[in-house]
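Participant: The amino acid sequence is not available; the structure is as follows:
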């Protein structure tokens, strides 16, 4: 973690170099190891004249590949496609105003919850639409509205009928929008489209997703979106060509087909435009690392499969490969050996690269080194965004004096700690027990309690031993002692029992007291 003096390309590049040097990475190691640079589409990072990528290629290696974050591109594609759609503007107004209506009034929120309980529905409060992630925020807000549609319509209708309520005009307007057939149909259609796009976004944001994964995922998403041009999705089927939705009558007419065609065409066009560069040149060649893109059967019709991709990758990364001890001249030869071996002896769809390395690691080490290089290229900069989010949560206004090194260590723990279900604390416990300058006394209290119990047991056993000794020493006289007790009982019998003696003493005491007080009787 390094602070940036100025938020321009030289400032970012300088901070980046400081961060790498801080990790004891030399310039020679950078030239040998750095093969890709993932970032968002900001010009300060991607500028061809003075951007960060240009400085990296000039000072480190000209073979460094620029990968613009695919998740950011997806968000921008949705924003471009939906721009100018009148129904989306009305739908966005509905979602925004509905959130404000309940978020700013605890009374209305509580009444809405009571409406949910009265209808026997699970509470689904409205979500905020705005934010940096347009796709997920809009999708979440839409799903909440459809989950609680009946409760929203009923509660807003009740508020709209109360003329003395200050919220009456706003509730009436929102109730009218929720009852609009055109808006409800379009909203459910958009929910279907956003569900597909959101799924792609989540896949691209995973840490293990590489650029080689993205080709198939993007093409599958575009194919599904195209189908929605003529076919209804799960959400749209619940309302399409129906007069009621969730038990409430919809009002108005629907001119939906033209809007659907316009939205689908715009979405597909924007997706293809934003991701056009990954289907040509070097980025297109990375699909070689994805086994699912390989032909099912290797025959004469596809005998040249992968040759062009291998040649493109070898030519671009020739210097980097040579620095790692790879011979670029034999890479293409080993590719043919690798391809033939995998098709002849294995089912390609079931293979993974770790398994291939175990099988052919010695025989095809040069081509496998090239594959490892391709696997390291990122698909998005989502991990950086998560780091920024954690940094804001860690360095708050109450902890604004954290040193850079301390902040880096805290973020390292938070970003790289395993899930609780996957974490095995055995090694950490062992290190804690043995790693300190002094021996850990983690069983101190337990040992102390054991000592106390042992000492009490010893004391009890010693008391028993003393009694036994006394009995042993006087064992001969025990019978006589019992006899003495029996004799003493017989001797005292002449004077009466103990209770009789006590009664006599009480009588004498009472008589003396009466005499002192002057009572004769």
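Facilitator: It's in. What you are looking at is a predicted structure, and each value in this text was computed from that prediction instead of being measured.
Participant: switch to C-alpha atoms for all contacts and neighbour counts from now on
Facilitator: Will do.
Participant: how near is the nearest residue in space to residue 145 that is not next to it in sequence to residue 410?
Facilitator: Take residue 145 and drop its neighbours on the chain: the residue closest to it by C-alpha to C-alpha, 6 or more residues apart in numbering is residue 126, 6.5 Å away. The gap separating residue 126 from residue 410 is 34 Å, by C-alpha to C-alpha, to the nearest Å.
Participant: what number of residues lie near the residue nearest to residue 145?
Facilitator: 25 (other C-alpha atoms under 10 Å).
Participant: dump the residue contacts of it.
Facilitator: For residue 126, the contact set (C-alpha atoms under 8 Å, 6 or more residues apart in numbering) comprises 95, 98, 99, 102, 141, 144, 145.
Participant: for comparison:
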């Protein structure tokens, strides 16, 4: 074991009794313990963005709209009828609260901004309808927020910030991200946040909205046109003319940016500063883009070899041949893999086909590849299980669900041979459970006479014997025996049709050579 990754809960990362701490103290001083990077991004949002009251109001509105559409089928129908009358495409409001990562919030704000104008018109029509009295208070509260141009500008800047943070979260969610690439990804996100702070462009225009005094307008795609190629899409111009607080837009945007962007950038730096310390900077040599100075690369490799000396020694690592192997490795990559730019793809090929050529370098690379920076794969199992247990699959046994979840979560780590073994074992277990009894093949005994049912079935299918008995005009000895043995065959076939029927059909060839 070279690495252990978990979320930031105290039971995992506690300084004294945390699981990761106990693993490291249990004679594993080399162990790298990592708090999940995806959870660090979520904590950054909680500690910086969600302290802004205006952003909390935007999130509360998305939650309110989600439950309104879920619980009121009548208003949901009116909303879609309004969109059909305007000839525009609208989307379902997603769930953005609970155990949802930042990208779900970004999608929720995107849907809210897209549905803004049709939603405002639908709410006005619903309030005017006397049959919606039970929802009037909720609808009026939502309409008050939607009519505010300052609130609309807040939602737009919230979407711009979430787009930067969500891109970082999705990058860290990938299974094949290298540990040494975390710090550059965070630095890029910080630079984008700083650029957003200095950007004076209207954020409403970035979201496809135009605000002029009390009117907000947008060009929305027609129903079904988002499935077409961009050049074949058609749009409908829609507008809403009852916006308020238009003069507060610029001041609101500036105040929100100044109060949220600098703290967010600083919080990212503090949350991820552990990736600037050892052993992560010593892993840069794994990426061919960083191959410049062989002496520095060898120093980094020796640093890793010293850190993980115990597990490497158990694997047969020999540092004396490291320099020669590394030189051969670089030449091999240069001449045989010049077009492979991804470190993961490159080392996958080298580990598969050239391990014997430079085994010590491959051992160091395996140490680096074994370090996972997030537990996104484990977190996704909750979604897999929810999608698996639908209303039509409620009778699934717990053991079956457990097996399906294990297969879905670990399929990427299994080889083709391991998959075939699992399939064969599962198929054998299924077939043995379906059959009533197992048939064991028996060796034929030459001393015993052939089974009468096989001989007589063959004789009954023979044309000569049946013709001779019928020509005699009566029931002779052969006919009575045939009738008796046919009765035996039918009774035997009915008792075990699945085992006897193929044998009977195979014996009835109609040839005299099959007769005893």
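Facilitator: It's in. Owing to the predicted nature of the structure, the values given are computational and were not obtained by experimental measurement.
Participant: Let me see the TM-score of these two.
Facilitator: Overlay of the two chains. TM-score (TM-score structural alignment, normalised by the length of the second structure): 0.67; 404 aligned residues with a C-alpha RMSD of 4.1 Å.
Participant: Which of the contacts of residue 126 of the first structure fall in helices?
Facilitator: Applying DSSP state H to these, the entries found in helices are 95, 98, 99, 102, 141, 144, 145.
Participant: looking at it, the second one is touching residue 174, isn't it?
Facilitator: Yes - using C-alpha atoms under 8 Å, residue 98 of the first structure is in contact with residue 174, at 7.0 Å.
Participant: nearest residue to the aligned partner of residue 105 of the second structure in the first structure other than its sequence neighbours?
Facilitator: For residue 105 of the second structure, the aligned position in the first structure is residue 138, judged by TM-score structural alignment. Nearest residue to residue 138 of the first structure, sequence neighbours excluded (C-alpha to C-alpha, 6+ apart): residue 129, at 5.3 Å.
Participant: got it, and residue 2 of the second structure?
Facilitator: residue 31 (5.0 Å).
Participant: what about the one you found, how many neighbours?
Facilitator: Close neighbours of residue 31 of the second structure, defined as other C-alpha under 10 Å, add up to 20.
Participant: Map it onto the first structure.
Facilitator: Structural alignment (TM-score structural alignment) places residue 31 of the second structure against residue 64 in the first structure.
Participant: Isn't its match up against residue 32?
Facilitator: No - with contact defined as C-alpha under 8 Å, residue 64 of the first structure does not reach residue 32; the gap is 10.5 Å.
Participant: ranges for the helices of the stretch 1-150 of the second structure?
Facilitator: 10-13, 19-25, 37-47, 53-71, 73-86, 102-114, 116-128, 136-147, 149-173 (DSSP state H, counting those that start in this stretch).
Participant: Let's have these in a markdown table, adding distance to residue 409 of the second structure.
Facilitator: Listed next are these as a markdown table, based on distance: least, C-alpha to C-alpha, whole Å:
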| stretch | distance to residue 409 of the second structure |
| --- | --- |
| helix 10-13 | 22 |
| helix 19-25 | 22 |
| helix 37-47 | 18 |
| helix 53-71 | 30 |
| helix 73-86 | 36 |
| helix 102-114 | 21 |
| helix 116-128 | 38 |
| helix 136-147 | 41 |
| helix 149-173 | 14 |
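Participant: Adding distance to residue 216 of the second structure and mean neighbour count, write those out as a markdown table.
Facilitator: A markdown table is the format used below for those (distance: least, C-alpha to C-alpha, whole Å; neighbours: other C-alpha atoms under 10 Å):
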| stretch | distance to residue 216 of the second structure | mean neighbour count |
| --- | --- | --- |
| helix 10-13 | 48 | 16 |
| helix 19-25 | 53 | 18 |
| helix 37-47 | 29 | 19 |
| helix 53-71 | 18 | 16 |
| helix 73-86 | 15 | 16 |
| helix 102-114 | 12 | 21 |
| helix 116-128 | 8 | 20 |
| helix 136-147 | 10 | 17 |
| helix 149-173 | 8 | 22 |
